[in-house]
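S.K.: the following comprises the amino acid sequence and a computationally predicted model.
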Amino acid sequence: MQTLQDDASDTQHVSPSALAVPLREFNLLRWFSIISLLIIASVAGGLGYFSTRFVVRDSVERDAMLTAQFIQAMAQAEVRHSQLPPGTTMGELLDPRMDGQHLQISEALVRATRVEFLDHVEHLPDTLLANVYARDHTIVWSTNSELIGKRIGEDDDLQQAFHSRQAVSASYHKVDEDREEQKFLREPQYLFIENYIPLFDTQGEQVLSMVEIYKEPQDLVRRIQRGYVLIWVSTLVGGALIYFGLFWIVRRAAQLLHHQQDRLVASETYVALGEMSSAVAHSLRNPLANIRSSAELAQDIASPAAQKNITDIISQVDRMSRWVRELLVSLRPTSDDPEAVDLVAALEDTRLAFAQQIERNGVRFSLVGPQVQWVASQPLQLTQILNSLFANALEAMPNGGELRAEVGVVEGQQAQLVLSDTGKGMTRQQERMVFKPFFTTKQGGLGVGLALVKRIMERFGGSVSLSSREEEGTRVSLIFKRAAGGDHGAQHPGGRG
């Protein structure tokens, strides 16, 4: 079937609107996929980063607070245990350079109290390094003996702890080689915490000594790592669910929008076609009828040599009249209420209508299928579909061929008609464009035949598809809804010819 020659022949004709440079289509789904992925990934990454930072900071601050409270409580307990005079604090006993200057306290008792306290500090769990600073920032005791006696001048955290009279903590992942006080006896593996714990005078206003503890809390590190995993897994899963949920919604919206756009374009096309068809009908119908009548009268008295030319005139007039009818039918308002129509009977009626042309072209016709097949359509609309398909198929086979119609049932509730010919066929590009309104490759064609077929089939819940190969023929498949109560009947034994 040149199939549906209304849409396939030798010379390609395209409407003027098709020649215009098309606007670049906005791909909603693609841009949403890219932009939403970037936004959600950025938000999820930011949430994950700040959440993990919060977990580390909160955990470090809590550990530092507990360590400071423990050191300060231990210092007070050691003073009470040594039965030192009232008003004595551990802060004033930690600098061995001041041992001879404590009134009412022997140097031996001072040293014993200090040693007992520092022994507790040295054996704190998870300790990497412990330093004790005097008021002049000199290290007077350390678990690393190489640091004793060194004065630390530039240390912002140490300065802040002395001036603010509050415990200061910080966390690190890497040892700073430029800081003299970070001379650990062993390298930390993952995370270590630096705590500055001030020890005050009796009134709690002046810092007398500063205890610096470097810890690598193994249990805290494990909890932080578990928190990292939980936060990032939750963030990734949540971000993925949000992204794919929104993607599905937008994908559905894009499909519906595309469908609505197609329907809008088709509606506008048919409105324009209606206006044009009305103008064509009023302008051409009467002149065409007069031309045909005059030609028929002339044919009765014309010489044999003129008979052929007059016959061509009548043929071309009939062809133009058929175009006008197709335009009017394609825009005629139709009801969406389907009726039960016998597809096999409609095929037989169409075959009889085209019997002379089938015989003149030397085409063999066969019908395979049940005796009766009821489908949901309307008689006039179904006749229009079959007439368009038969006309195109026969025009594709001017020198003979085979036109085959097969009727069957698919998926229980649907009936199928496959109409195939052995005509010229189409190119791949023509096959893709064949259902577009006003697209035609036929000299003088209007390009409404297949567009009308598609419109009618979809109106009644059916569909149409086409496949073709050049010089091999065309195959058109129509899928109908079966009408309620339809009878299948018996198979044709050998088809009709």
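M.R.: Great, that's in hand.

S.K.: all contacts plus neighbour counts: C-alpha atoms, from now on.
M.R.: OK.

S.K.: and Leu403, what does it touch?
M.R.: Contacts here follow C-alpha atoms under 8 Å, 6 or more residues apart in numbering; on that basis Leu403 touches Val363, Arg364, Phe365, Ser366, Ala393, Leu419, Ser420, Asp421, Thr422.

S.K.: shouldn't the fifth one be within a helix?
M.R.: Right, Ala393. Yes - assigned with DSSP: H, G, I helix; E, B strand; the rest coil, Ala393 falls within a helix.

S.K.: tabulate the contacts of Leu403 (CSV), appending neighbour count and distance to Leu124.
M.R.: What follows is the contacts of Leu403, written out as CSV (neighbours: other C-alpha atoms under 10 Å; distance: C-alpha to C-alpha, whole Å):
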residue, neighbour count, distance to Leu124
Val363, 22, 104
Arg364, 15, 103
Phe365, 18, 101
Ser366, 16, 99
Ala393, 31, 96
Leu419, 24, 91
Ser420, 24, 92
Asp421, 29, 94
Thr422, 26, 95
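
S.K.: would you map the strands across this structure?
M.R.: For the chain, strands defined by DSSP state E occupy the ranges 127-133, 139-142, 168-172, 192-200, 207-215, 339-342, 363-368, 374-377, 401-410, 414-421, 463-469, 473-481.

S.K.: distance check, Gln206 against Thr350.
M.R.: 111 Å (C-alpha to C-alpha, to the nearest Å).

S.K.: count the residues that sit near Thr143.
M.R.: 21 (other C-alpha atoms under 10 Å).

S.K.: surely it touches Glu122?
M.R.: Yes - when contacts are counted by C-alpha atoms under 8 Å, Thr143 is listed as touching Glu122 (6.6 Å).

S.K.: okay, now the one to match up with it:
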Amino acid sequence: MSLLIGATSLRDSPHHLRMLTIFFVISFVAIFSTAVILSTALSRYIIDQMMMRDAIVSTEFLNSIVHVEQAAPYFLGITDAPTPPDVKEFVSHVSRLPDVFRANVYGFDGHILWSSDPQMVGKKFDDNEELAEAMEGRLEPELSVISRGDKDEHVGFPDGVDRFIEYYIPIRREITGEVVGAVEVYKAPESLLASMTEIRKLAWLGALAAGCALFGGLAVVVAYASRVLQRQEARIVETERLAVVGEMASAVAHGLRNPLAAIRSCAELTMEDDIPDHSRDAIRDITNQVDRLESWIRAFLIRSRNDPGSLSDQAQIDQVIQRCLENFEAQMRKRGIVAVMSGGRGHPIALAQPSELEQVLNSIISNSIEAMQKGGKLGIGWSTRPDGKVAIIITDTGPGIPPDMVGRLFKPFETGKAAGLGVGLALGRRIVERMGGSLDLKNRPSEGVEVTLILPGHA
């Protein structure tokens, strides 16, 4: 049941892709929504601070003039003169404020005492919330886009002005600090407005870049994690399958020991009879093969009991290869296959159990012999690499690996043979990996297959 569940989960790739797509869409929306909100808030904060700083400077400047010229009574309407001598300097400075295209001076009662537009003098606009706030001592600069007719006091604006900064400057008494009037200022500072536009652009570009970087990093991490999970899932399924194979193999191996012992006993009794020499050689081969099978079964059962200390962990490569070729000598002679050994110098020793290494090599050689139906050449070579590991290269002149099987060679129960089980290579790779080595197959450039077996060497 666990195998079926695992296989189903692997086949459920469209569902996996759909979940990844949903995750990426939600992540994209969340990241870029957050980036937009933060960039908008940041740019707005910076722009507000710039306008506030400009308004504070203008406020301090105008209040200092009012105090110097002692013009506070003018805002309270105490003097009868429309422009008494002590306010001429103040009005002159108001009209010459940098980038100001309109200015209105409001008295304590809300009437316009002086304006850069003479038609505005003497008027009073009801429901003027900004003026009410200024009379309470608050300074609230505001960046506006002109909407003709939106406010009564916005009529008569010069052409070419689309954006402006508007604020009401509270005018205070010098000693008590009491608000006695206000000055409404309309400014269109090109440099300041250009800076605000640039700040918005930079904030949006920064948010876009940060969002892209964050989303890209998240996508890389998620994609990598997804691949790792898929590999682990495939590994778990393969492990479960091989575990079932191992349990079955243990049961079969344990059950084969008694029949093998009986076969060997019968062969030994037959050897004592008066039989021809060629029959005696055949019976001797039977006993040798029984001994080899018994050795494999014993090694397998000991490994299944997690008792590897009972077996040798050093294998002499050339001797193991020689035994393997002897096992298949009759088959190769029958098929017209020539074995060519090209070993390196000395007798390299690998950190591997000889019986397990022999089992792996037998599986590889058996596949190569089956592939060469009409004869050919089986090449086996070994060498010691600079890193101390031992490399075994096995080649054949068969038809090679079918394209549809290249990606499924080491999957349990996946085989291209009509009578194959698909467990030999899978078990072989697991055995080699447990030894600390690797096993790979590939098609040769000319013909046939090349198998590369890497094992840790004995120092």
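M.R.: Nice, I can see it. What you are looking at is a predicted structure, and each value in this text was computed from that prediction instead of being measured.

S.K.: any idea what the TM-score is?
M.R.: Once superposed, chain against chain, the TM-score is 0.74 (TM-score structural alignment, normalised by the length of structure 2); 428 aligned residues with a C-alpha RMSD of 4.6 Å.

S.K.: if we can go back for a sec, distance to Ile152 of structure 1 for the strands of structure 1 - can I get that in TSV?
M.R.: TSV is the format used below for the strands of structure 1 (distance: least, C-alpha to C-alpha, whole Å):
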stretch	distance to Ile152 of structure 1
strand 127-133	9
strand 139-142	8
strand 168-172	16
strand 192-200	14
strand 207-215	12
strand 339-342	99
strand 363-368	103
strand 374-377	96
strand 401-410	90
strand 414-421	91
strand 463-469	87
strand 473-481	90
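
S.K.: nearest to Gln69 of structure 1, of those strands?
M.R.: Evaluated over the strands of structure 1, closeness to Gln69 of structure 1 peaks at strand 192-200, with 8.7 Å, by C-alpha to C-alpha.

S.K.: for that closest one, packing partners?
M.R.: For strand 192-200 of structure 1, the packing partners by 3 or more C-alpha pairs under 8 Å, 6 or more residues apart in numbering; DSSP states H and E come out as helix 28-81, helix 156-164, strand 168-172, strand 207-215.

S.K.: and the ones you listed, which is most packed in?
M.R.: strand 207-215 (a mean of 24; mean count of other C-alpha atoms under 10 Å).

S.K.: average gap between that one and structure 2?
M.R.: Mean deviation of strand 207-215 of structure 1 relative to structure 2 after superposition (mean C-alpha distance after the TM-score superposition for structure 1): 2.8 Å.

S.K.: likewise for stretch 379-388 of structure 1?
M.R.: On superposition with structure 2, the mean distance recorded for stretch 379-388 of structure 1 (mean C-alpha distance after the TM-score superposition for structure 1) is 1.3 Å.

S.K.: the stretch 251-400 of structure 1: helices as residue ranges?
M.R.: With helices called from DSSP state H, counting those that start in this stretch, the stretch 251-400 of structure 1 shows them at 304-331, 343-353, 355-361, 379-396.

S.K.: could I get those helices in CSV, plus columns for distance to Lys481 of structure 1?
M.R.: Listed next are the helices of the stretch 251-400 of structure 1 as CSV, based on distance: least, C-alpha to C-alpha, whole Å:
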stretch, distance to Lys481 of structure 1
helix 304-331, 21
helix 343-353, 11
helix 355-361, 28
helix 379-396, 13
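
S.K.: out of those, which comes closest to Arg404 of structure 1?
M.R.: helix 379-396 (10.2 Å).

S.K.: what residues in structure 2 pair up with the closest one?
M.R.: Counting by TM-score structural alignment, helix 379-396 of structure 1 lines up with residues 354-371 of structure 2.

S.K.: chain center to that stretch: distance?
M.R.: The chain centroid and the centroid of stretch 354-371 of structure 2 are separated by 40 Å under C-alpha atoms, centre = their mean, to the nearest Å.

S.K.: contacts for it?
M.R.: Contacts of stretch 354-371 of structure 2 (C-alpha under 8 Å, 6+ apart): 295-296, 299, 312-316, 320-321, 323-324, 328, 331-332, 337, 378, 394-396, 398-400, 424-425, 428, 431-432, 451.

S.K.: which parts of it are buried?
M.R.: Neighbour-count burial for stretch 354-371 of structure 2, counted by 16 or more other C-alpha atoms under 10 Å, picks out 354-369, 371.

S.K.: one more: stretch 381-395 of structure 2?
M.R.: Neighbour counts over stretch 381-395 of structure 2 (16+ other C-alpha under 10 Å) mark Gly381, Trp382, Ser383, Thr384, Lys389, Val390, Ala391, Ile392, Ile393, Ile394, Thr395 as buried.

S.K.: one more: stretch 293-300 of structure 2?
M.R.: For stretch 293-300 of structure 2, by 16+ other C-alpha under 10 Å, it's Leu293, Glu294, Trp296, Ile297, Arg298, Ala299, Phe300.

S.K.: looking at the buried residues of stretch 381-395 of structure 2, which one is closest to Gly416 of structure 2?
M.R.: Proximity of the buried residues of stretch 381-395 of structure 2 to Gly416 of structure 2 (C-alpha to C-alpha) peaks at Thr395, which lies at 18.8 Å.

S.K.: need the counterpart of Glu394 of structure 2 in structure 1.
M.R.: Quick fix: residue 394 of structure 2 reads Ile, not Glu. Checking TM-score structural alignment: Ile394 of structure 2 goes with Leu419.

S.K.: and its match, how close does it get to Glu339 of structure 1?
M.R.: Leu419 of structure 1 is 22 Å from Glu339 of structure 1, where distance means C-alpha to C-alpha.

S.K.: contacts only, for Ser51 of structure 1.
M.R.: Ile231.

S.K.: counterpart of it over in structure 2?
M.R.: Using TM-score structural alignment, Ser51 of structure 1 lines up with Leu42 in structure 2.

S.K.: what does Phe70 of structure 1 give?
M.R.: With TM-score structural alignment as the criterion, Phe70 of structure 1 pairs with Phe61.

S.K.: against Ser116 of structure 2, how distant is its match?
M.R.: 18 Å.

S.K.: same deal with Glu60 of structure 2?
M.R.: In this view, Glu60 of structure 2 and Ser116 of structure 2 are 21 Å apart by C-alpha to C-alpha.

S.K.: and what of Val244 of structure 2?
M.R.: 96 Å.

S.K.: and if you look at Asp86 of structure 2?
M.R.: Distance, Asp86 of structure 2 to Ser116 of structure 2, by C-alpha to C-alpha: 18 Å.

S.K.: please apply the same query to Ser95 of structure 2.
M.R.: Remark: distance between Ser95 of structure 2 and Ser116 of structure 2 (C-alpha to C-alpha) = 7 Å.

S.K.: do the same with Pro348 of structure 2
M.R.: Using C-alpha to C-alpha, we find Pro348 of structure 2 at a distance of 103 Å from Ser116 of structure 2.
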